[in-house]
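K.L.:
what follows is a predicted structure for the sequence shown.
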Amino acid sequence: MAGLSQIWAHIYTTTLVFFSILFLELVILVRAAAGSIHGCKNRPITTTQYLKLVEEKNPACRYKTGLRMESLECAVCLSKYEEEDEIRKLKKCNHTFHKDCLDTWLQQDWATCPLCRSMVLPEEVVVNYWRHQNYQEFDGSDEELIFLLSALHGNYIRRFL
């Protein structure tokens, strides 16, 4: 009799796992379909695409001693500009920074000038970038599957694994 109840417990667990996996696959399918319906405008953008947009809006150039600039040092790293340093001047507010310093700032902040906080990129671009940074998707690995199943069904499944 104990053997029969153990068989039923295994069948129940297998069925539970099967339907959990089926549910997860349906969720992934629906999310993918919803993303394609909303179109490209609301899709998350990668860091590479984000930095490319920054470059298009505010192209970088090389620092030359003869350039007329209001500041001779980068407000992010506080070091002076040296000959041939790559710098980026923001078009909206005319503040200048080292290219790498500003790019790092823009990736960590909400795409604003470090000095005056004016927007460097349109808000929708920034939101889509942060959506990509915070986007977590199930990639199908065994470890994630076990974690998701244990989260769905508690410790019950662990007794049989």
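P.N.:
Yes, it's here. From a predicted model like this one, the values you see are computed outputs, not experimental measurements.

K.L.:
from here on, contacts and neighbour counts on C-alpha atoms
P.N.:
Fine.

K.L.:
next, Phe147: secondary structure please.
P.N.:
The assignment at Phe147 comes out as helix when based on DSSP: H, G, I helix; E, B strand; the rest coil.

K.L.:
try this one next to it:
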Amino acid sequence: MTAIAQLFSQLYTKTMVLLAILLLELVLLIRYFKSDAQTITPTQYLKLIEEKNPTIRFTRRLKPPENTDQCRVCLSEFEEGEKVRNLKCKHTFHKDCLDKWLQQCLATCPLCRNKVLPDKVVARYRRLQNQVENDGNHDQIMILVSALRGENQIS
């Protein structure tokens, strides 16, 4: 009799875990379809940055307008022929340094905080980053569920 009770107990536990996962999936699906704005992939985001602030090659003849030969993100000197970006605010940075900054931080100039991209574009990009983070949380939940299943099989 206790074997049947234990079987029903395990079946009940597994059913509850499965229902919780299905509920989470349903909530995520509803949030996805309610989202009225599309997301922007990192590739699209970088392409928009390139359109607004094209990459140029640094030359000593074309000194940056702020009269510095140094990238203010990595603090290293510009070398002849390196790829740089001149922002509309007249600040110049290494292309890779600025791109990393714009992807990780707000889409603003690291020095004066002038906007580099419109808020709508940044919000669409951030939405994708949040989805990626949520998917990571989903993966962690699935790992936890797998661990629980493993524990139930042992007992």
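P.N.:
Happy to help now that I have it. Quick caveat: nothing in here was measured; it's all calculated off a predicted structure.

K.L.:
once they're superposed, tell me the TM-score.
P.N.:
Taking TM-score structural alignment, normalised by the length of structure 2 as the basis, the two superposed chains have a TM-score of 0.76; 149 aligned residues with a C-alpha RMSD of 2.9 Å.

K.L.:
state the distance from the spatially most central residue of structure 1 to Leu26 of structure 1.
P.N.:
Averaging the C-alpha coordinates of structure 1 gives a centre point, and the residue nearest to it by C-alpha atoms, centre = their mean is Gln133 (1.2 Å). Going from Gln133 of structure 1 to Leu26 of structure 1 by C-alpha to C-alpha, to the nearest Å gives 24 Å.

K.L.:
returning to that earlier point: now name the helix or strand holding the residue nearest to the centre of structure 1.
P.N.:
For Gln133 of structure 1, the enclosing helix or strand under DSSP states H and E is helix 123-134.

K.L.:
onto which residues of structure 2 does that helix map?
P.N.:
Under TM-score structural alignment, the alignment places helix 123-134 of structure 1 onto residues 119-130 of structure 2.

K.L.:
quick one: buried residues of that stretch?
P.N.:
By neighbour count, and taking 16 or more other C-alpha atoms under 10 Å as the criterion, the buried residues in stretch 119-130 of structure 2 are Val121, Val122, Ala123, Arg124, Tyr125, Arg126, Arg127, Leu128, Gln129.

K.L.:
from Thr15 of structure 2, how far off is the second one?
P.N.:
It stands for Val122 of structure 2. Taken as C-alpha to C-alpha, the spacing of Val122 of structure 2 relative to Thr15 of structure 2 amounts to 41 Å.

K.L.:
cool, the fifth one as well?
P.N.:
Here the distance between Tyr125 of structure 2 and Thr15 of structure 2 works out to 37 Å (C-alpha to C-alpha).

K.L.:
repeat that for Glu82 of structure 2.
P.N.:
Relative to Thr15 of structure 2, Glu82 of structure 2 is positioned 59 Å away (criterion: C-alpha to C-alpha).

K.L.:
do Pro65 of structure 2 as well
P.N.:
Relative to Thr15 of structure 2, Pro65 of structure 2 is positioned 66 Å away (criterion: C-alpha to C-alpha).
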